[in-house]
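S.K.: here you go, sequence then predicted model.
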Amino acid sequence: MLNNVKRLPDILSIFGVSRSHVYQQVKDGLFIKPIKLGKRAVGWPSNEISTLLSARIAGQSNEQIKSLVSTLEASRGQS
């Protein structure tokens, strides 16, 4: 399956939040960590973004989101 990578401007547009909010959510375990694309570039796998967005829309609690984030990050590279 082809997986696209979303860069920060895409993430900000999709979630409607600020850059600092995204990185605070990453720090708090409520948003997936970005993957390195190069020396000074990061991005987020689009399938993980879709899964996280669906969970938010479904109204999952912060604890459920933290668990989902952990699962998504743990499954990277296992396919």
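M.R.: Now that the structure is in, tell me what you want to look at.
S.K.: make it CA atoms for all contacts and neighbour counts henceforth
M.R.: Fine.
S.K.: give me the neighbour count for residue 33.
M.R.: Residue 33 has 20 neighbours, counted by other CA atoms under 10 Å.
S.K.: thought it was touching residue 26?
M.R.: Yes. Here residue 33 reaches residue 26: they are 5.8 Å apart, a contact under CA atoms under 8 Å.
S.K.: one more to weigh against that first structure:
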Amino acid sequence: MFYRIKELEALTGLPRSSIYRLAREGRMPKPVKLGLRAAGWRKKDIDDWAASRSA
């Protein structure tokens, strides 16, 4: 299962630009290419990332 950018924005409360910046800096999982113009983040990667931030 994957989170798309809109779902990730709602889940994290972060704007799109911050999500992509954190991923580029290696502070958040990177998106996975799902198609020519589609990307998503693996649910497990984001769940693990969120758990590590709250710990």
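M.R.: On my side now, so go ahead. Every value quoted in this text rests on a predicted model; they were computed, and no experiment measured them.
S.K.: just the helices in structure 1 please.
M.R.: 8-15, 19-28, 46-57, 62-74 (DSSP state H).
S.K.: from residue 39 of structure 1, how far out is the residue most central in space within structure 1?
M.R.: Centroid check for structure 1 by CA atoms, centre = their mean gives residue 32 as the closest residue, at 3.5 Å. Computed as CA to CA, to the nearest Å, the residue 32 of structure 1 to residue 39 of structure 1 distance reads 19 Å.
S.K.: and what of residue 46 of structure 1?
M.R.: To residue 39 of structure 1, residue 46 of structure 1 is 21 Å away according to CA to CA.
S.K.: quick one: which of those two has more around it?
M.R.: More neighbours surround residue 46 than the other of residue 46 of structure 1 and residue 39, with 16 against 6 (other CA under 10 Å).
S.K.: my guess is that one meets residue 6, correct?
M.R.: Yes. Here residue 46 of structure 1 reaches residue 6: they are 5.8 Å apart, a contact under CA under 8 Å.
S.K.: residues in structure 1 aligned with the longest strand seen in structure 2?
M.R.: Secondary structure of structure 2 per DSSP state E: the longest strand is strand 39-42. The counterpart of strand 39-42 of structure 2 in structure 1, using TM-score structural alignment, spans residues 42-45.
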